[in-house]
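Student: here is a sequence together with a model predicted from it:
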Amino acid sequence: MIARTPEPPYYAVIFTSLRSETEQDYAATAERMLELAQNQPGFLGVESARGADGQGITVSYWASEEAIRAWRVQAEHRVAQQRGREEWYRAFRTRVAFVGREYGQA
């Protein structure tokens, strides 16, 4: 699904990952993180895809860098981040980008 974002400017957090073989609690935690993010001030939307090879990309959209920082340190999110580093991901990279313009077709 394509996120419905407001007119720019806003920010995008791009999380690219390679999953490990561990599945324990991953799906439930991912669902919980989405629920929490959607209730976080400044959250604008999310898009996510994962290939059969375990590579995934999730892009979350935020109103400000302050909103991103607040999400980064949210207590349950911190626990999920730690589990990701220790259990769920072989590799990952997070990038933060400023969105100055957008275009497309509905």
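Tutor: That came through, no problem.
Student: only C-alpha atoms from now on, for both contacts and neighbour counts.
Tutor: OK.
Student: which residues in this structure form helices?
Tutor: 26-38, 65-72, 75-83 (DSSP state H).
Student: turn those into CSV, including mean neighbour count.
Tutor: Output for these, formatted as CSV (neighbours: other CA atoms under 10 Å):
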stretch, mean neighbour count
helix 26-38, 14
helix 65-72, 15
helix 75-83, 14
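Student: second structure for comparison follows:
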Amino acid sequence: MSGIAKTPEPPYYAVIFASQRTEGDRGYGIMADKMVELAYQQEGFLGVESARDEGLGITVSYWESLEAIKNWKEHSAHKIAQDRGKAEWYAIFSLRVCKVERHSFFEM
């Protein structure tokens, strides 16, 4: 999970997940890697971008449709990760779903 996601022409959707972690890993890194791997297998998944510093993490995942986002939210393994996130990994988080109507890319 590195670099800028190569998304198709709009419209599509972005799910923006911003978080502040609790102290310690407690399996977070392994679960995060598993969730990205699993997301790539989901119908309608277009890509992901993620960055984290000592305090704030932001992950943006891209999806073809609201239905694809709903299916991901309800995926059984993802539900386990969500529950652990609330119980162990996040001090605070926000989730925003946006429709992308325009994009542009620059590459040297």
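Tutor: That came in fine, so what should we check first? Computed from a predicted model, the values in this text were never measured in an experiment.
Student: tm score of chain vs chain?
Tutor: TM-score of the superposed chains, computed with TM-score structural alignment, normalised by the length of the first structure, equals 0.97; 105 aligned residues with a CA RMSD of 0.6 Å.
Student: about what we covered before: closest to Y11 of the first structure out of the helices of the first structure?
Tutor: Closest approach to Y11 of the first structure among those (CA to CA): helix 65-72, 7.1 Å.
Student: quick one: that closest one to the second structure mean distance?
Tutor: Helix 65-72 of the first structure differs from its equivalent in the second structure by a mean of 0.1 Å after superposition (mean CA distance after the TM-score superposition for the first structure).
Student: the helices of the first structure: which one's closest to I2 of the first structure?
Tutor: Short answer: helix 26-38, nearest of these by CA to CA, at 15.1 Å.
Student: where in the second structure does that closest one fall?
Tutor: Matched against the second structure by TM-score structural alignment, helix 26-38 of the first structure falls on residues 28-40.
Student: which residues does the matching stretch contact?
Tutor: Outside stretch 28-40 of the second structure, the residues within contact range by CA atoms under 8 Å, 6 or more residues apart in numbering are M1, F45, L46, G47, V48, W72, H78, A81, W89.
Student: give me the distance from it to the chain's centre.
Tutor: How far stretch 28-40 of the second structure lies from its chain's middle: 10 Å, per CA atoms, centre = their mean, to the nearest Å.
Student: repeat for stretch 30-50 of the first structure
Tutor: 7 Å.
Student: just stretch 20-31 of the second structure next, same as before
Tutor: Offset of stretch 20-31 of the second structure from its chain centre (CA atoms, centre = their mean): 15 Å.
Student: now swap in stretch 60-70 of the first structure and tell me
Tutor: Stretch 60-70 of the first structure sits 11 Å away from the centroid of its parent chain (CA atoms, centre = their mean).
Student: any idea how far E87 of the first structure is from F43 of the first structure?
Tutor: To E87 of the first structure, F43 of the first structure is 26 Å away according to CA to CA, to the nearest Å.
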